[in-house]
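S.K.: here is the input, now give the coordinates:
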Amino acid sequence: MCGPIPLQLENLSGLVELYLGGNNFSGTIPSTLGLLTCLTHLDLHSNQINSTIPSEIYNLENLMVLQSGTNNLFCPISSKIGNLKNVVSLNLSHNLLIGPLPHTLTNLRSLVKLNLGGNFFYGTIPTEICNIKGLMTLHLGTNNLFGPLPYELSRLTRLQYLNLSSNKLSGRISTNLQNLVHLSVLDLSLNKLSGPLPTQLTNLHALEQLLLGHNNLTGSIPRVAYPFKLTTIDLSHNLLSGEIPPQLGNLSFLQYLDLSNNYFTGNIPPNLVFWRQMNLSYNSLTGPLPECFCYYFGPETIMDNKDLCWEKNISGYYYCFGSPHINIGSTSTENVTKWIKIILPIVISFIFLLLGIVLLSRQKLIENTGPECKAKRNGDIFSIWNYDGNIALEDIITTTEDFDIRYCIGTGGYASVYRAMLPSGKVIALKKLHRLESQKLTFDKSFRNEAKVLSEVRYHNILKLYGYCLHRRCMFLVYEYMEKGSLFYAISNDVKAKELDWKKRVNIIKGIANALSCLHHDCIPTIIHRDLTTSNILLNSELEAFVANFGIARPLNLDSSNLTTLAGTYGYIALVVTLALACLCSNPKSRPTMKHVSQEILARKPPLPKPFYEISMWDLMNQEIYLII
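M.R.: Predicted coordinates:
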């Protein structure tokens, strides 16, 4: 259903429950709904309603459920909301509501579920909310709230779900949170919290998800017993140090552990290798990897731990042979000789077989390609445009040592990026599709689409493609190397962000605009990028912006339908539009100031605490459940 909400609803004076959610209603909320005094349930969620909340709604004294999430409601919440004393569930999430949280929320003594996440509320968290003793769900995430965590949160002893993520909260995590004995989800990620990780949190025996990533927490992880129900632990992107406690390996229900981007030292406990997902990258871990580690996890899960080694000779890691961690004295000379006699002939036969295959392949390649392709050495699968000198496939394989992990500078959901210096001294970037993903039609199509688009477009602010290799066994793209990495990394790193003064940021915006202008106006047909995020904007040594990642780009044909499925990075769609709509508030005093707008543009946080490809269907289902309550 679409169009405005019918005004004739006011004639249904005896109406008790009104469900209009999940439609396409637009316009305003009729103030005449306030005449339906018998109403107990009002559900308007997931529409296109663009208005304030009429003050007449707050006169519905019998109202128990108010669901208006995922709309375009704007302006502050009136203090009259305290009149809804019988409300049990209040959901105004994912709107354009601004201003401080009203202190009159404390009057909602019957409230069990409160969801105001995904708005633009600012100020501190009112301590009066902590007087609602029956509250079981409190979601204030993804706002602009600041200040310390209220000490009074410990009063909410029935609380089961607490989400204060993606705000600007600071200070320490209070030890009295241990009083929340029924808490199953604690999400304080993406804030500015500091201090040690309280040992008392391990007393939350009902806890299933502990999400404290992207803060400034210090100290070590407590070496105590943890709640056995834990399924998710995220402590990534903090300042934690010390050894990883082996007690974490006793959590039989744990499915996801992220300790990346910290300062952990010591060995990896051997009982950590049986979980479905784990990330220990960017730490200072040492010693041999646990047995069967690489069977369960890829090398990207332990990247940038330079002192890790492997008891077998695996490319990219130190070989632990002869180290004090390995006991080789028990192997008798007789057994060693026996194994040599068995393995050596197999190895020699394999080498001769491999040499024969290589020679036959090269001979076939020369016969099929002729003189021109012979000069280019791999011209049938490796194409080069507009580059001073032919880049040969063999040169790339040699310089990267067959894509050794030491040359890897980034890993995504379906591809890894490598840095390579050619014999000529030229530095290039290589985007290589993961071997398993190359067998999937979706990723294969995306890779070929990116090669096709970039081979037809040449512009200063669009990442330059030097060449590509599209073969079912090896697929990679060769790009111009960008020294400063992505714009996302530059603005999320405090040290790097200081290099971006206002003038440089304006130049970056100009560069992006020039690239889009070229795609939209100079290309025939017009090319639509469809995934323009800060992660897909790269910066060179002069901090010039280059648009990259054209995997889902498509031409815009004016003579055919341009309807398409939803594509792009989850959480970024219409991000700027919501901020613009907030500026249309009818009350000038309630509109965000220019300072507030600039802060949102310059310091906007990622919509998700981890990449979309790392989020399981179970995570999405849990998130959706909590967002609609």
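S.K.: from now on I want contacts and neighbour counts done on CA atoms only, so please keep to that.
M.R.: Will do.
S.K.: looks to me like Gly195 is in a helix.
M.R.: No - read with DSSP: H, G, I helix; E, B strand; the rest coil, Gly195 is strand and lies in no helix.
S.K.: burial measure for it, as a count.
M.R.: Counted with other CA atoms under 10 Å, the neighbours of Gly195 add up to 17.
S.K.: gap between it and Thr175?
M.R.: 11 Å (CA to CA, to the nearest Å).
S.K.: equivalent analysis for Ile340, please.
M.R.: Separation of Ile340 from Thr175 (CA to CA): 60 Å.
S.K.: who's more crowded, the two?
M.R.: It is Thr175, of Ile340 and Thr175, that has more neighbours when counted by other CA under 10 Å, with 14 against 11.
S.K.: show me what contacts the more buried one?
M.R.: Contacts of Thr175 were listed using CA atoms under 8 Å, 6 or more residues apart in numbering, and they are Pro198, Thr199, Gln200, Leu201.
S.K.: out of those, who has the most neighbours?
M.R.: Within the contacts of Thr175, neighbour counts (other CA under 10 Å) peak at Leu201, which reaches 23 neighbours.
S.K.: residues near the closest residue to that residue other than its chain neighbours, how many?
M.R.: Of all residues not flanking Leu201 in the chain, Gln178 sits nearest, at 5.6 Å (CA to CA, 6 or more residues apart in numbering). Gln178 has 19 neighbouring residues, counting by other CA under 10 Å.
S.K.: do the same with Asn378
M.R.: Asn378 has 19 neighbouring residues, counting by other CA under 10 Å.
S.K.: I figured it hits Leu393, correct?
M.R.: Yes - assessed by CA atoms under 8 Å, Asn378 is found in contact with Leu393 at 6.4 Å.
S.K.: helices of the stretch 351-500 of the chain, start to end?
M.R.: Along the stretch 351-500 of the chain, counting by DSSP state H, counting those that start in this stretch, helices occupy 393-399, 441-456, 487-492, 494-497.
S.K.: then the chain?
M.R.: Ranges of helices in the chain, per DSSP state H, are 293-296, 333-376, 393-399, 441-456, 487-492, 494-497, 502-517, 575-582, 594-603, 617-628.
S.K.: format those as a markdown table; extra columns: distance to His94.
M.R.: Output for those, formatted as a markdown table (distance: least, CA to CA, whole Å):
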| stretch | distance to His94 |
| --- | --- |
| helix 293-296 | 38 |
| helix 333-376 | 55 |
| helix 393-399 | 48 |
| helix 441-456 | 31 |
| helix 487-492 | 23 |
| helix 494-497 | 28 |
| helix 502-517 | 27 |
| helix 575-582 | 10 |
| helix 594-603 | 16 |
| helix 617-628 | 9 |
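S.K.: among those, which is nearest Asn167?
M.R.: With CA to CA as the criterion, Asn167 lies closest to helix 594-603 of these, at 11.2 Å.
S.K.: now the second one, please; I'll put the structures next to each other:
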Amino acid sequence: MVTGPIPEELGKIYDLKALELSYTLLSGQIPGSLGNLTKLNVLYLFGNQLSGTIPSSLGNLTNLLELDLNNNFLSGQIPEILGKLTRLRLLYLYHNQLSGTIPSSLGNLTSLSELYLNENILSGQIPESLGNLTKLSVLYLFNNQLSGTIPSSIGNLMNLLELALNNNHLKGPIPSSLWNLTRLNFLELAINQFVGPVPSGIGTLVNLQELYLSLNRFSGSIPDALMNLTGLRVLSLFSNMLSGSLPPKFANLTDLVEINLFNNSLSGELPSNVCKGGNLQEFSIGRNKFTGPIPISLKKCRTLRILDFPYNQITGDISNFGPYPHLVSASLQRNKLCGSLSKTWTSSTNSTVLDVAENMITGRLPPELSNLVKLEVLILHANNLTGKIPQELSDLSNLYQLNLSQNQFSGHIPPEFCQMRNLQYLDISANKLSGSVPQELGSCTKLISLMINDNSLSGDLPMTIGNLRGLQIVLDVSNNKLTGKLPAELGNLVVLEVLNLSHNQFSGSIPSSIGSMTSLSTFDVSYNNLEGPLPTGRLFHNASAKWFVHNKGLCGNISGLPTCSSTPIVEYHKATRNHSLELAVSIPVCIVIVLSIFALVVIFQKRKIQEKAMVTDARDVLSVWNFDGKLAFEDIIRATENFSDGYIIGSGGYGTVYKAQLQGGRLVAVKKLHPSEEEMSEERRFLSEIEVLTKIRHRSIVKLYGFCSHSRYKFLVCDYINRGNLHEVLENEELAKELDWQKRIAVAKDVAQAIYYLHHECAPPIIHRDITSNNILLDAAFRAYVSDFGIARMLKPDSSNWSELAGTYGYIAPELSYTSVVTTKCDVYSFGVVVLEIMMGRYPTELQSLSMGQHQELSMDDMLDKRPSSPTVEENKEIALLVEVAVACLQTSPQFRPEMQDVYQKLALQKSHSSFASPSLTLTPEERREV
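M.R.: Below you'll find the model as predicted:
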């Protein structure tokens, strides 16, 4: 294995025709002396740790036919002089950190057949000169920051087979010249800002096999001309603004393997022969307006892996669906489906998601559902299911979400539910269940949400309910027939947000332990037989009286409730007579004292305000800020010269960050929200970040000093962290070297501690929702600070189901593709990605799914960033532990990911060989296209 820098002496082998040094451990810069090898035909340096710029001397290699520098850390601009390599057939520069614009001189490389510039930081427009490359068969420019429109000259590339421009900032309509590329078999334009209708000219691309136009702003109907593409295997148009019905000849596309039309406004009935070719594996048309029956061909499509059509108005009997031997996910909720869950559904033994909620499904649940041993999500709420809940469901050991609410289930709650050790969300409310609440339910210790309300349950609430210490979102047992005293063990549920015990027959007093439940935001015990004083505690200071109405005799210092008297009623009149004289004397005295104190306070406060208004020294001028922020607004306008571009230190999708020095000398970072047509959304995002940051006090989380909501601007003022973000540091060659292994380990631990604090020490817990290397700031000593809480949410019951997909591509947890439930495990997944990014020195784009059963091992030496000095023995141990933890965090199934508390403790104690379920890490050098 070759290691270290490329020797300068190689430049003296003047007759060398091929130099292949790929996938070694080469580091350092490409020596300029290689430009002396003028007879060179092939130069392969890909898959190394090379850094620095591409030397301009390579422009001397005029005999070069193939130049491959992919998968390194090369930075800077692509040299214009490369345009002199006119014999070049292959140019691979992808997966580096190249910036600047694409040189127009590349249009001189008229012999070029393949050009790969993808996965860099290239900006500016695509040069018109690329239209000169008429021999080009592959043009990959995806995952950059290119802007403007697609140049019409691209239509000259008549030999082009593959064109990928996805994940840029391209806009405008697609030029009509693109439809000249009749040999094209792969077209990827997703994640841009293209507008207008999908042009009918696309029908000329008769050789097209894969078409990706998703996540743009296309409108209008799907053109009939698209049906000319009879060889099409993948059609991805999701998340646009398409409308109208599907073309009648849609069934002509018999080679289709994947159809994704999710999140548009399409309507009408589905084509009758949508699975006519027998090749269809993914059918995703959710969140549209489709009506009519399910086509028979789709019901009998045995090749299906993903069947996804929620939020439509589709009809049909699901009893005769399937069998689907390869089915992984079925999401059919909120339609007009009828029938029963027949045994054919139980043959899909690879299924992980089954959601047919909010339909008209009837009959009993087949016990054979227990055959679906890989099932993770079972959602059947709001149907007309009857009979008993099969105890066999307890065999679904991977299940983490079970919702059977709003049905007609009867009988008892199966005590065997406790065997589902990974269950986090259990909702069996609004049924006809009877009997007692089983004590065994207290063994489901991973439960986050438990809803058994609106049934006919009776008996005591078992003490074992206090074992569910992980309950965070809600415990709802309301509208039952429960009796007896409230167990004091309820006080163990210290992270619980909502506790609803209303409309039962509970008696006795409210346990004092309830007062220590500091996370409670709602505590409803109305319509019971409770008596005695309310507990002390924060919640009961401003509690709503409606939570306590219709009880036997509750009292407390809450408006609407009688106050609790320490004097017995029978002694009332005697006590009144004995104290009447004392009251007559004491009341006037008290009034005089109170008025005197009030006058003094007013005078003091007025003087204090005047003093603060005159502060101009180094004291904390930010402490005087309020919501209007008059002082804040004027100070920041002055410090940034009215938000001049010269003060910009960063910019993101929702705001620009400025560096400002206040009059007292303090440096702060000012995050100003971008103006937008979506003002309400901006306001919510702004208030969300304020709400979160004002509740946080942690060393590894950026501190908020103040905020301003002004008619012209909205901004936050936070600590100024002078090193920039982690992503920028890892991209900078010198800083990445300076970020040695000791510092990298410390950064990972800082981030782990910050997320642990958000999840486990904040009440209620806070989900960040966008943990990325861009949102981790580093100070001069490379200490890490988590920032940007613009989409963070408190884990409250009214915000546990979010329909919008928030976060950054590549860091978002995979379950958010099929469920809207956002949990702390989403942050855990993102943390795993960031840790690998720290270890590898770049985003781990080659990381394959850890749940697909692949077990090809990769040595640690191959994986680690080669820019810092080699780690010591002790550092190697900590790195191995971090990678082990990261892989566990990247589990596809959230219930198999550790809690951040476990992660933090493992790292703090430096314990390896943990109980984390962590399959082998699999990395391949293959190029991966992502949408």
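S.K.: hmm, back to that, from the contacts of Thr175 of the first structure, pick the one nearest Val506 of the first structure.
M.R.: Using CA to CA, the contacts of Thr175 of the first structure come closest to Val506 of the first structure at Pro198, 42.7 Å.
S.K.: the closest one -> the second structure?
M.R.: Mapped onto the second structure by TM-score structural alignment, Pro198 of the first structure lines up with Pro295.
S.K.: map Ser113 of the second structure across to the first structure for me.
M.R.: Matched to the first structure by TM-score structural alignment, Ser113 of the second structure sits across from Val16.
S.K.: I meant Glu733 of the second structure, not that one.
M.R.: Checking TM-score structural alignment: Glu733 of the second structure goes with nothing.
S.K.: now swap in Ser153 of the second structure and tell me
M.R.: By TM-score structural alignment, Ser153 of the second structure lines up with Glu56 in the first structure.
S.K.: same check on Val138 of the second structure?
M.R.: Aligning on TM-score structural alignment places Val138 of the second structure opposite His41 in the first structure.
S.K.: one step back: for Ala429 of the first structure, which of the helices of the first structure is the nearest?
M.R.: With CA to CA as the criterion, Ala429 of the first structure lies closest to helix 393-399 of these, at 10.4 Å.
S.K.: buried ones in the closest one?
M.R.: Leu393, Ile396, Thr399 (16 or more other CA atoms under 10 Å).
S.K.: just checking, the last one touches Ser424?
M.R.: The one in question is Thr399 of the first structure. No - with contacts counted by CA under 8 Å, Thr399 of the first structure stays clear of Ser424, the gap being 11.2 Å.
S.K.: against Arg158 of the first structure, how distant is the residue lying closest to Gly134 of the first structure once chain neighbours are set aside?
M.R.: Leaving aside its chain neighbours, Gly134 of the first structure sits nearest to Val112 (5.6 Å; criterion: CA to CA, 6+ apart). Separation of Val112 of the first structure from Arg158 of the first structure (CA to CA): 9 Å.
S.K.: got it, and Ser281 of the first structure?
M.R.: Distance from Ser281 of the first structure to Arg158 of the first structure, by CA to CA: 37 Å.
S.K.: again with Asp380 of the first structure
M.R.: Counting by CA to CA, the separation of Asp380 of the first structure from Arg158 of the first structure is 67 Å.
S.K.: before we move on, the earlier item: between the helices of the stretch 351-500 of the first structure, which gets nearest to Leu556 of the first structure?
M.R.: Ranking the helices of the stretch 351-500 of the first structure by their distance to Leu556 of the first structure (criterion: CA to CA) puts helix 441-456 first, at 12.8 Å.
S.K.: buried sites along the closest one?
M.R.: Of all the residues in helix 441-456 of the first structure, those buried under the rule 16+ other CA under 10 Å are Phe443, Asp444, Ser446, Phe447, Arg448, Asn449, Glu450, Ala451, Val453, Leu454, Ser455.
S.K.: go on, stretch 135-154 of the first structure?
M.R.: For stretch 135-154 of the first structure, a neighbour-count test (16+ other CA under 10 Å) marks 135-146, 148-150, 152-154 as buried.
S.K.: ok, now stretch 213-225 of the first structure?
M.R.: Of all the residues in stretch 213-225 of the first structure, those buried under the rule 16+ other CA under 10 Å are Gly213, His214, Asn215, Asn216, Leu217, Thr218, Gly219, Ser220, Ile221, Pro222.
S.K.: can you put the residues you listed in CSV and add distance to Asp234 of the first structure?
M.R.: CSV is the format used below for these (distance: CA to CA, whole Å):
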residue, distance to Asp234 of the first structure
Gly213, 5
His214, 9
Asn215, 11
Asn216, 13
Leu217, 12
Thr218, 14
Gly219, 16
Ser220, 14
Ile221, 12
Pro222, 15
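S.K.: go through these and flag which are in strands.
M.R.: Using DSSP state E, Asn216, Leu217, Thr218 are the members of those that sit in strands.
S.K.: what's the match for the first one in the second structure?
M.R.: Put plainly, it is Asn216 of the first structure. Aligning on TM-score structural alignment places Asn216 of the first structure opposite Gln313 in the second structure.
S.K.: so where does Leu26 of the second structure fall, helix or strand?
M.R.: Counting by DSSP states H and E, the element that carries Leu26 of the second structure is strand 25-29.
S.K.: that strand maps to which residues in the first structure?
M.R.: For strand 25-29 of the second structure, there is no aligned range in the first structure, judged by TM-score structural alignment.
S.K.: helices or strands next to that strand in the packing?
M.R.: The contact analysis (3 or more CA pairs under 8 Å, 6 or more residues apart in numbering; DSSP states H and E) places strand 25-29 of the second structure against strand 3-5, strand 49-52.
S.K.: who are the packing partners of the next helix or strand along the chain from it?
M.R.: Downstream of strand 25-29 of the second structure, the next assigned helix or strand under DSSP H and E is strand 42-44. For strand 42-44 of the second structure, the elements it packs on are strand 18-20, strand 66-68, judged by 3+ CA pairs under 8 Å, 6+ apart.
S.K.: do you know which of the ones you listed lies nearest Glu678 of the second structure?
M.R.: Of all these, strand 66-68 comes closest under CA to CA, at 44.8 Å.
S.K.: what range in the first structure matches that closest one?
M.R.: Using TM-score structural alignment, strand 66-68 of the second structure lines up with nothing in the first structure.
S.K.: okay, and the helix ranked longest in the second structure goes to which residues in the first structure?
M.R.: The residue-count maximum for a helix in the second structure (DSSP H) belongs to helix 572-613. With TM-score structural alignment applied, helix 572-613 of the second structure matches no range in the first structure.
S.K.: ok, Leu36 of the first structure - contacts?
M.R.: With contact set as CA under 8 Å, 6+ apart, Leu36 of the first structure has these partners: Glu10, Leu12, Ser13, Gly14, Leu15, Leu60.
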